[in-house]
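Student: missing the sequence, but the structure's below:
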């Protein structure tokens, strides 16, 4: 790897690490924000949902815009917007300011993330070199989320506003470095190319409404009207989008890209993989803090071992991929995840950290083996002018999986608890909710196992050279 390529990869990894840290830090700081600004539970929940809605709803559009207008230009512009609105969040004195800041920051991440992955895929040749770069990138993203919990706990102890100010400083450094180290796109398309406005509007609306419906699934026992209305409107817009794309001379999303079975299977796998983990993390946070009485910082430290993938992903996973192929490595990751979630089903009111350690170790290994290879499978073999689209698809799957996993676990836990209030009843409800991550990873294992026999050699066998 040349010095220029290594420098560019460092900037892109810094950006995806920043995105992961930014998302995780806020979760730890929420109690402090509520106490300082006097926000209602609904507004506090909306602050979290605003980011997810924008990120998931605009990801595909962000990837396609990167293909059309230049990946470098889109990446640096989005990073600038991310910087500015993260700072706005730090100065917020009202709930609406936080909501605005988080929505626009999520939108910026939706354009920055697929552009960054597409820059990697366009700068490294297919094979071991690109695989290693993508695995480093994916491992950094996962580590950002894991370490963000701890960093958020430390910054919140100083003051919750530093959860917003710290990303400003880091993103400013990345922006300066990116302007120098990221080369102009070789295949950048001129802006005067025809743009599918109708497709962009219907796609964005469909994604935003679908994301909104997902975030409302947690209200499983009440107020289903808005959830059903959002889901129905999203379905209508999806149909309209498909019709528009089929008849467009310059479609925003070429529907033929979905003929790739490897792309479809890897995106379904990505959705289930992250959905299970985010649901598990939600359960563990409630279990440790509300039932065992741990602090938020102690909880974040308990989960930090899952961040071992930051070390293992770039060192161990490339060797396993070259030896066994992406498909087999992903299957190993899913199998470890199933075991990790299943072991946690025995959680009790007298559990110690030692009792939960095997699950966290297994999940750290699972992320090391699963996250990066899923990303490689989803983008391998895709034409250069559609790398942004493919990157947007897989990142959308990761984000939608997170929203779906959280909402499904919350809904199942609420239904299982009913009117129960005792610690034993709450514990049993959490155990029931934990069946969602177990079931999700089992389904993902079946999908990716079937894919081993159906997809191309890029997914199933080690690559030559």
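Tutor: That came in fine, so what should we check first? Nothing here was measured: the structure is a model prediction, and the numbers come from that model.

Student: use CA for all of it now, contacts and neighbours both
Tutor: Fine.

Student: who touches stretch 34-41?
Tutor: Contact with stretch 34-41 is made by 33, 44, 93-95, as judged by CA atoms under 8 Å, 6 or more residues apart in numbering.

Student: another one to put next to it:
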């Protein structure tokens, strides 16, 4: 049987049920990837008590996944182009499922962290492969816009669901936070090969594989987070901290030099000529620093300071998860009417306000009067700003660079998450010896400031999109104009 005949049998036919099944499988895995970012939050104290983890190990359970995910996303996108989208999606999901199972079985803290890091690397290969399968399955226009909207909503839903499920699963056993992702990933594997069309054989010269660029970028980010994590323990002026920061900067500079000199770079730096795209990635980093860093601190506060059980802490987050979903559903209609800038600024200010409202929380904070309003305000701002900078990050980009643009914005969010947890943990440990309500307040202020930085970056940089290359590239349109593809509330 020829490759063309095989593709015809396995590819989704027309706009009907087969395409929807492809989208369902891809969204199921994205939901799992996003959920895994937040799933550990409520389970951390139980893990610490059961396995005797120290503060550094506890922090790396969260940031190890996020940093590995963000650091390898660009390499994952490149690998999908070179070796096949379906192939990379399938085998990366195999790794994701395997390390989820192993993570639920290990009894050593550092082995647990290794499984989280490996899972983050696997997720980094899954996400860009899944996104590129969508863009090649659904034709450009309203059909693809609807698919992308569903894909984005799935990511937001997965993150919110992780906060809730974490409490429910941990009330039974924290190990279920590893075993449940294994089951879901296994179900995805059972359907992926029969639903997703096989990769087409590439003819002609394949582009180069920029392994050196990937090593320098990932190494630079990992050392930066390591320096922020260890500084409260060893000192900001210590040789370890200073050396880590210096080597981190040198590696990131080397990455830029390598990209400028390579014929087939990991990242075509010309894409950053778009002010909107560059601003969107800056906003993505600080948005994640604020919200993921806040999550890490808030869940420790609920369980350590207020003595909430794991189940109670997870249920306490439900109103925020609901408000995120409400915002993500309403935001496209607002963006279609007034553009990206205003929703992004307002969303980030609301996100920051929700974090700063936690400064009212004390040793016996009332949930209805103090915590609930903060959670709702944070969720509304979180969902609104999330959709705004994600649209900005891929709008106005030439078709042949859409995968790169998507990988960049995903990398920004994942790297920001790792940095936010590192900053929050550093402030929490260094303020008043890490004890007392004042330490939590200082940490809330530290991560809340990132939302204000994001609001400022959005106000300055999120105008209408500017094309970054290719035939027919257009200049930047008026700032209030909504990006192409955002119409009638669809993204």
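Tutor: Right, received. Where do you want to start? Values in this document were obtained by computation on a predicted structure and should not be read as measured data.

Student: would you pull the TM-score for this pair?
Tutor: After superposition, the two chains reach a TM-score (TM-score structural alignment, normalised by the length of the first structure) of 0.88; 460 aligned residues with a CA RMSD of 3.0 Å.

Student: picking up where we left off before, from the contacts of stretch 34-41 of the first structure, pick the one nearest residue 374 of the first structure.
Tutor: Sorting these by distance to residue 374 of the first structure puts residue 44 at the head of the list, at 32.7 Å, by CA to CA.

Student: distance of that closest one relative to residue 454 of the first structure?
Tutor: To residue 454 of the first structure, residue 44 of the first structure is 45 Å away according to CA to CA, to the nearest Å.

Student: the more surrounded of those two?
Tutor: residue 44 (18 against 14; other CA atoms under 10 Å).

Student: hang on, isn't residue 440 of the first structure packed against residue 276?
Tutor: Yes: the pair residue 440 of the first structure and residue 276 passes the contact test of CA atoms under 8 Å, sitting 6.0 Å apart.

Student: higher neighbour count, the two?
Tutor: residue 276 (30 against 21).

Student: please, which helix or strand holds that one?
Tutor: Per DSSP states H and E, residue 276 of the first structure falls inside helix 261-286.

Student: in that helix, which residues are buried?
Tutor: Buried residues in helix 261-286 of the first structure, counting neighbours by 16 or more other CA atoms under 10 Å, are found at 262-286.

Student: now do it: distance to the chain's middle.
Tutor: Distance of helix 261-286 of the first structure from its chain centroid, counting by CA atoms, centre = their mean, to the nearest Å, is 9 Å.

Student: so where is it in the second structure?
Tutor: With TM-score structural alignment applied, helix 261-286 of the first structure matches the range 275-300 in the second structure.

Student: that stretch vs the first structure, average distance?
Tutor: Comparison of stretch 275-300 of the second structure with the first structure after fitting gives an average deviation of 1.5 Å (mean CA distance after the TM-score superposition for the first structure).

Student: touching, residue 487 of the second structure and residue 334? I think so.
Tutor: No: counting by CA under 8 Å, residue 487 of the second structure sits too far from residue 334 to count as a contact (10.0 Å).

Student: quick check: end-to-end length of stretch 156-165 of the first structure?
Tutor: 12 Å.

Student: where does that stretch end up in the second structure?
Tutor: Going by TM-score structural alignment: stretch 156-165 of the first structure matches residues 170-179.

Student: buried set for that stretch?
Tutor: Here stretch 170-179 of the second structure shows 170-171, 173-179 as buried, counting by 16+ other CA under 10 Å.

Student: ranges for the helices of the stretch 101-250 of the first structure?
Tutor: Applying DSSP state H, counting those that start in this stretch to the stretch 101-250 of the first structure gives helices spanning 128-158, 162-181, 197-215, 224-247.

Student: confirm that residue 351 of the second structure lies within a helix, as I assumed.
Tutor: Yes: checked against DSSP: H, G, I helix; E, B strand; the rest coil, residue 351 of the second structure lies within a helix.

Student: any idea what it aligns with in the first structure?
Tutor: By TM-score structural alignment, residue 351 of the second structure lines up with residue 337.

Student: tell me how many other residues crowd that match.
Tutor: Residue 337 of the first structure has 30 neighbouring residues, counting by other CA under 10 Å.

Student: remind me, longest helix of the first structure?
Tutor: helix 3-37 (DSSP state H).

Student: average offset between it and the second structure?
Tutor: Counting by mean CA distance after the TM-score superposition for the first structure, helix 3-37 of the first structure comes out at 2.7 Å.

Student: next structured bit after that helix?
Tutor: helix 41-69.

Student: list the buried residues in that following helix.
Tutor: Going by neighbour count (16+ other CA under 10 Å), the buried part of helix 41-69 of the first structure is 43-44, 46-69.

Student: correct me, but residue 272 of the second structure touches residue 281?
Tutor: No: if you go by CA under 8 Å, residue 272 of the second structure and residue 281 don't touch, sitting 9.6 Å apart.

Student: what's the match for residue 210 of the first structure in the second structure?
Tutor: Residue 210 of the first structure maps onto residue 224 in the second structure, by TM-score structural alignment.

Student: touching, that match and residue 248? I think so.
Tutor: Yes: using CA under 8 Å, residue 224 of the second structure is in contact with residue 248, at 5.7 Å.

Student: higher neighbour count, those two?
Tutor: Taking other CA under 10 Å, residue 224 of the second structure and residue 248 do not tie; residue 248 has more neighbours (24 against 20).

Student: which residue in the first structure aligns with that one?
Tutor: Aligned by TM-score structural alignment, residue 248 of the second structure pairs with residue 234 of the first structure.

Student: gap between the nearest residue to residue 338 of the second structure once chain neighbours are set aside and residue 465 of the second structure?
Tutor: Computed as CA to CA, 6 or more residues apart in numbering, the closest residue to residue 338 of the second structure that is not its neighbour in sequence is residue 480, at 6.0 Å. Per CA to CA, residue 480 of the second structure is found 11 Å from residue 465 of the second structure.

Student: looking at the two, which is more packed in?
Tutor: Using other CA under 10 Å as the criterion, residue 480 of the second structure and residue 465 rank with residue 465 on top: 28 against 16.

Student: skip the chain neighbours and tell me the closest residue to the more buried one.
Tutor: Once flanking residues are discounted, residue 465 of the second structure sits nearest to residue 396: 4.7 Å by CA to CA, 6+ apart.

Student: surely that neighbour forms part of a strand?
Tutor: No: going by three-state DSSP, the assignment for residue 396 of the second structure is coil, not a strand.

Student: count the neighbours of the residue mapped onto it from the first structure for me.
Tutor: Aligning on TM-score structural alignment places residue 396 of the second structure opposite residue 381 in the first structure. For residue 381 of the first structure, the count of nearby residues is 15 (other CA under 10 Å).
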